[in-house]
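Engineer: sequence-free structure coming up:
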């Protein structure tokens, strides 16, 4: 992969990151320990979604017809091209509004840059990339905040609106539901290959196409009565976010690994050991809740736990509306969307996620 042109003496963006994209997330087990001691705050009746289920965004009822969706997301560079970095970060942040069934209305930029290391032209290109995605989503970036930072950090506060009855949480799946995944997995593996200069131009193009595709099906999916829960697959990997769905439903999620879509070539990259450290941290954080089949390959486990930056929607729906759900994805250009598993009643054996 050819590196982007940059001012003389300026480092590659990824060399400024101790971890890129959603792979920067604090490991789930560590995060649980941190949040355990957080002081509880009063919860007004208008707060429809808060911190209780680790959902994608907060939702606050404004009136009988409107609720405000509020979220934020930011991270360090996952690619070296500043414009692409801005696009990926903005797409990822706005995705959380779509995952709640909402439509974005505006955003605020969060910018932390090492101003003694990066040129103003490079920083400007990052912001231009983010602005291009906001335009594609039909919203303004109406302000924000900037700081001088050791590492390059960019993201958005994203705000949206949703009808209170169309809010789709990650915790409302029902036994018997089918799980549909909107995008193929493998972004973390591709980012690991990119850092080691082992991702070709074709692979890079696939990675950018996936991470900059806005999850626009969200509102249309939320309008389907048989769609019970929606989340997006990001830093905790498919396993981590499927576990959130399982815990919220009080049941168990079963994944059919053979049906999970993967980005082209990523399994071969994983077999070569090109995986992120975050996939291992993810596994260590929730392995006790996952049952894998005998002989499950280490490369497949790395993909199951692979941190997805700007990943796809994970939808839990009644079997009767599966065709309609797939049709919505296809209409929005998500050709890889596929049914990948189901939600079952809890078995009492301790495993919340069973992979077959």
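Structural biologist: Happy to help now that I have it. Nothing here was measured: the structure is a model prediction, and the numbers come from that model.
Engineer: Could you use CA atoms for every contact and neighbour count after this?
Structural biologist: Will do.
Engineer: So for this protein, which residue is the most central one in space?
Structural biologist: Centroid-nearest residue in the chain, with CA atoms, centre = their mean: residue 234, separated by 2.6 Å.
Engineer: From residue 279, how far out is that one?
Structural biologist: Distance, residue 234 to residue 279, using CA to CA, to the nearest Å: 12 Å.
Engineer: Report the distance from the helix or strand encompassing residue 339 to the chain centre.
Structural biologist: Under the criterion of DSSP states H and E, residue 339 resides in strand 338-344. Centre-to-centre, strand 338-344 and its host chain are 18 Å apart (CA atoms, centre = their mean, to the nearest Å).
Engineer: which helices and strands does that strand pack with?
Structural biologist: Counting contacts by 3 or more CA pairs under 8 Å, 6 or more residues apart in numbering; DSSP states H and E, strand 338-344 packs against strand 178-181, strand 252-255.
Engineer: mind checking which helix or strand residue 145 is in?
Structural biologist: Applying DSSP H and E, one finds residue 145 within strand 141-148.
Engineer: after that strand, next one along is what?
Structural biologist: Proceeding N to C from strand 141-148, the next assigned helix or strand is strand 153-162, under DSSP H and E.
Engineer: quick one, strands of the stretch 51-200 of the chain?
Structural biologist: Listed in chain order, the strands of the stretch 51-200 of the chain (DSSP state E, counting those that start in this stretch) span 58-61, 67-75, 103-113, 141-148, 153-162, 178-181.
Engineer: So which elements touch the second one?
Structural biologist: In terms of contacts (3+ CA pairs under 8 Å, 6+ apart), strand 67-75 is packed against strand 58-61, helix 82-99, strand 153-162.
Engineer: Against that first model, consider the following:
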């Protein structure tokens, strides 16, 4: 076994994947200073999606037919295999463009590397993984930026294009629309188990590396205009943001939510990240969770990495997990 093969990347980071996000409540407090800032009036483009609703990416209109979609995402290792980590991080970053109804066009690498601790051939495998997924997406990957960092970190800054008349946004949900989820949950607890034990879950890796491209295209063709992707704030957290931005409430039918098969055993054995517990703590004041167990609530708040799309609309081939309803006492209502 070579030195590269023996390295467990997840042991060089305090957390992993999107579970390393700054907790949503703290993030809201941090960016509050930006609220109400005077908008920039550019002669070149119009800002269509910015800070107001915490959407997945920024969007500016170039002309009547084209808008630019811009986003960035990076995180610490979520799996030990360097190539797979690169693929997962790239798919996760590209997902924000798909969640807005866009097509990724060009991306650049973002790499933090402990150069005196980990070999550079490992970093090369991370970059190779990222390139493989970018190429699968038909997205140019051209250059980037790297720094010497105590923890390994990797991701992409991505620019895409979209039709401004067909954007999917998190503030366009309407009461009466069904909620569709395009990937199963359970990624967070499985990644926590992998970090603790080294056990590999191929279905989890396959799920995280699967592009949201096809689901996004199908959603646009179906006329869906409200969406987000499910990542570090969990299903409940991202649905809360969508419902709040849209001025509606949401019902989740917990029995209809799909999970990867090993997820419940991982939860039973205690592999719950701190990010997941913080998600549940943040969402609880805004949700009626009295009809489900704490374990079920933790799974619904589980911090996902490179999760699926959450759509306000029905998409054939994917489960409907609830619906949007008029705004009530609670933003979220979870039923058994």
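Structural biologist: Perfect, I can see it now. Everything numeric in this text was worked out from a predicted model, so none of it was measured.
Engineer: Can you pull the TM-score for these?
Structural biologist: For this chain pair, the superposition-based TM-score is 0.95 by TM-score structural alignment, normalised by the length of structure 2; 330 aligned residues with a CA RMSD of 1.6 Å.
Engineer: ok, residues contacting the strand holding residue 339 of structure 1?
Structural biologist: For strand 338-344 of structure 1, the external contacting residues (CA atoms under 8 Å, 6 or more residues apart in numbering) are 173-182, 246, 251-257, 259-261, 316, 326.
Engineer: Residue 29 of structure 1 versus the counterpart of residue 32 of structure 2 in structure 1, what's the distance?
Structural biologist: Superposed on structure 1 with TM-score structural alignment, residue 32 of structure 2 falls opposite residue 36. Computed with CA to CA, the distance linking residue 36 of structure 1 and residue 29 of structure 1 is 11 Å.
Engineer: quick one: which of the two has more around it?
Structural biologist: Set side by side, residue 36 of structure 1 and residue 29 show more neighbours around residue 29, with 14 against 9, by other CA atoms under 10 Å.
Engineer: For the more buried one, give me its contacts.
Structural biologist: Taking CA under 8 Å, 6+ apart, we find residue 29 of structure 1 in contact with 284, 285, 286.
Engineer: so what corresponds to the last one in structure 2?
Structural biologist: In this case it means residue 286 of structure 1. When structure 2 is aligned by TM-score structural alignment, residue 286 of structure 1 is paired with residue 283.
Engineer: can you tell me the mean distance of the host helix or strand of its match from structure 1 after alignment?
Structural biologist: Here residue 283 of structure 2 sits within helix 274-283, counting by DSSP H and E. Once the two are superposed, helix 274-283 of structure 2 sits an average of 1.2 Å from its aligned residues in structure 1 (mean CA distance after the TM-score superposition for structure 1).
Engineer: residues of that helix that come out buried?
Structural biologist: Within helix 274-283 of structure 2, the residues scored as buried using 16 or more other CA atoms under 10 Å are 275, 276, 277, 278, 279, 280, 282, 283.
Engineer: quick one: contacts of that helix?
Structural biologist: The contact list for helix 274-283 of structure 2 (CA under 8 Å, 6+ apart) reads 19-21, 23-25, 188, 232-234, 236-237, 240, 297-298, 301-303.
Engineer: Repeat the analysis, applying 10 Å as the threshold.
Structural biologist: By CA atoms under 10 Å, 6 or more residues apart in numbering, the residues outside helix 274-283 of structure 2 that reach it are 15-16, 18-26, 188-189, 192, 232-238, 240-241, 273, 284, 287, 289, 294, 297-304, 331-332.
Engineer: Restricted to strands, list the residues you listed.
Structural biologist: Under the assignment DSSP state E, these contribute 287, 332 to strands.
Engineer: which of the contacts of helix 274-283 of structure 2 are buried?
Structural biologist: 15-16, 18-21, 23-24, 188-189, 192, 232-238, 240-241, 273, 284, 287, 289, 297-304, 331-332.
Engineer: Common neighbours of residue 234 and residue 279 of structure 1, please.
Structural biologist: Contacts common to residue 234 of structure 1 and residue 279, judged by CA under 10 Å, 6+ apart, are 23, 188, 306, 307, 308.
Engineer: Which pair in the residues you listed has the greatest spatial separation?
Structural biologist: 23 and 306 (8.5 Å; CA to CA).
Engineer: Now list whatever residues contact both of those two.
Structural biologist: 187, 188, 234, 235, 236, 237, 276, 277, 278, 279, 282.
Engineer: ok, and the closest non-adjacent residue to the first one?
Structural biologist: Beyond its immediate neighbours in the sequence, the residue positioned closest to residue 187 of structure 1 (CA to CA, 6 or more residues apart in numbering) is residue 308, lying 5.5 Å away.
Engineer: before we move on, the earlier item: what would the helices and strands packed on strand 338-344 of structure 1 look like in CSV with mean neighbour count and distance to residue 75 of structure 1?
Structural biologist: Listed next are these as CSV, based on neighbours: other CA atoms under 10 Å; distance: least, CA to CA, whole Å:
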stretch, mean neighbour count, distance to residue 75 of structure 1
strand 178-181, 26, 24
strand 252-255, 26, 29
